[in-house]
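**Q** Sequence and predicted model, in that order:
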Amino acid sequence: MILFDIKADLYGPPSNEREDSNAFRARLAVSAVFDQVEPLQAQLARMASFREPMQRLGELAKVFDELRKFAMQLSDLARVFESRHNFQDRLRPVPNQFAPLEALDEKLKRLCASFAEHLSELADALGPAVMLQDQLAYLASAFEPAKVLHDEFSELAQSFALASPAMPDGRNTASSLTNSHG
């Protein structure tokens, strides 16, 4: 509502005309209905302030593309180690007869153990990202009604705009209410 509308609401309509009085009562009735929504509008505005941090999180998520490439390279390496492991199993009886193969076998075991340890650490480091994903999925489902409510309120606003008579100053009631409460 603009300042002169508030003054008119507080002190009554400027003239004693019945039409102005009805407009005054209509504004008060609509205002009373939407006053209870004002705290919710403040909370919705607060939600909008989270948009920028969410965009930054989205940019941070690009690190997963690089990790995906790294995982694919490690997968290729694991296939190489798998064939090496099969070869090693076939040669189990040979190390007793060929000492250098035993040293190589031991080095490969340590290398595999080191890879396993570092991959476990990497998987553990991704734990918070997985928890964040779960929370975001929950929030996304919790905010799903916002789309439906947005569409419903938009349709209702249009139906009121189409059904409302023009005000004496040339504005229609729905647009003046949107301007006064938006």
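**A** Nice, thanks for sending it over. Numbering: from 1, shown residues only.
**Q** all contacts plus neighbour counts: C-alpha atoms, from now on.
**A** OK.
**Q** Checking my notes, residue 153 in a helix, right?
**A** Yes: when classified by DSSP: H, G, I helix; E, B strand; the rest coil, residue 153 is found to be part of a helix.
**Q** Run a quick neighbour tally on it.
**A** 11 (other CA atoms under 10 Å).
**Q** who's in contact with residue 178?
**A** By CA atoms under 8 Å, 6 or more residues apart in numbering, residue 178 lies in contact with nothing.
**Q** how about the strand or helix carrying it: buried residues?
**A** Using DSSP states H and E, residue 178 sits within helix 173-181. Using 16 or more other CA atoms under 10 Å as the test for burial, helix 173-181 gives 173-177.
**Q** just stretch 93-111 next, same as before
**A** Quick answer for stretch 93-111 (16+ other CA under 10 Å): 101, 105.
**Q** Would you pull up how far it lies from the middle of the chain?
**A** Offset of stretch 93-111 from its chain centre (CA atoms, centre = their mean, to the nearest Å): 53 Å.
**Q** Got another one to weigh against that:
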Amino acid sequence: MMILFDIKADLYGPPSNEREDSDAFQARLAVSAVFDQVEPLQAQLARIVSFREPMQRLGELAKVFDELRKFAMQVSDLARVLESMHNFQDRLRPVPNQFAPLEALDKKLKRLCASFAEHLSELADAIGPAVTLQDQLAHLASAFEPAKVLREEFLGLAQSFASGSPAMSDGRIRRLHRATRRR
């Protein structure tokens, strides 16, 4: 019933003693009408919070790269050993024709190197989706860059309106305009 009375007062004008309350109500309606267009955007912005937890889990998953870095160092050490074995193998190439047991060693070393290369390729392929995700996250981070600027500008505007002086400097207007154009 009170809501109908407020609407009636808004439409027909309140009695003279309720004029200030009505003015405040009309001001709220006017401001509300301006910000109504932002409501769908606010719902989308609220959804951003729901992505915080999955992002934290991704951060935890990224710790796998610390272990992979340690493994890469071990592989690098092993590669140095295999490189010296490969050099030794190159020097022995002419000899297997004269000494048959070295031919078997040569074949084993070739299989070892081929298997090593195959496993390294598989590991590199397994890391591929993480690289793609990194690229997507970098793109996403740049897409959210205007959020910082807009937040600062809106907070500044809110403070200036809260202090009772809604006048904005030309610089603040230009910065807000640039921030909104970056999107």
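**A** Structure's in. What do you need? No experiment lies behind these values; they were computed from the predicted model shown.
**Q** what's the TM-score for these two chains?
**A** Remark: TM-score between the superposed chains equals 0.79 [TM-score structural alignment, normalised by the length of structure 1]; 161 aligned residues with a CA RMSD of 2.2 Å.
**Q** hang on, the earlier thing: centre of the chain to the helix holding residue 178 of structure 1, how far?
**A** How far helix 173-181 of structure 1 lies from its chain's middle: 30 Å, per CA atoms, centre = their mean.
**Q** for stretch 15-33 of structure 1, same thing?
**A** With CA atoms, centre = their mean, you get 42 Å for stretch 15-33 of structure 1.
**Q** For it, buried residues please.
**A** In stretch 15-33 of structure 1, counting by 16+ other CA under 10 Å, buried: 20, 24, 27, 31.
**Q** show me what contacts the second one?
**A** When you say that, I think you mean residue 24 of structure 1. By CA under 8 Å, 6+ apart, the contact list for residue 24 of structure 1 reads 8-9, 12-13.
**Q** next one: the first one
**A** Listed by CA under 8 Å, 6+ apart, the contact partners of residue 20 of structure 1 are 13-14.
**Q** Now name the helix or strand holding it.
**A** Applying DSSP H and E as the criterion places residue 20 of structure 1 in helix 18-35.
**Q** and that helix with helix 173-181, angle?
**A** Counting by axes from the mean of the first three to the mean of the last three CA atoms, to 10 degrees, helix 18-35 of structure 1 lies at 50 degrees to helix 173-181.
**Q** Could you identify the helix or strand that succeeds helix 18-35 of structure 1?
**A** Next along from helix 18-35 of structure 1, by DSSP H and E: helix 38-48.
**Q** With structure 2 overlaid, how far apart is that following helix on average?
**A** For helix 38-48 of structure 1, the mean deviation from structure 2 after alignment is 0.7 Å (mean CA distance after the TM-score superposition for structure 1).
**Q** Would you mark the buried spots in the helix or strand just after that helix?
**A** Once the chain leaves helix 38-48 of structure 1, the next helix or strand it forms, by DSSP H and E, is helix 51-60. Within helix 51-60 of structure 1, no residue is scored as buried using 16+ other CA under 10 Å.
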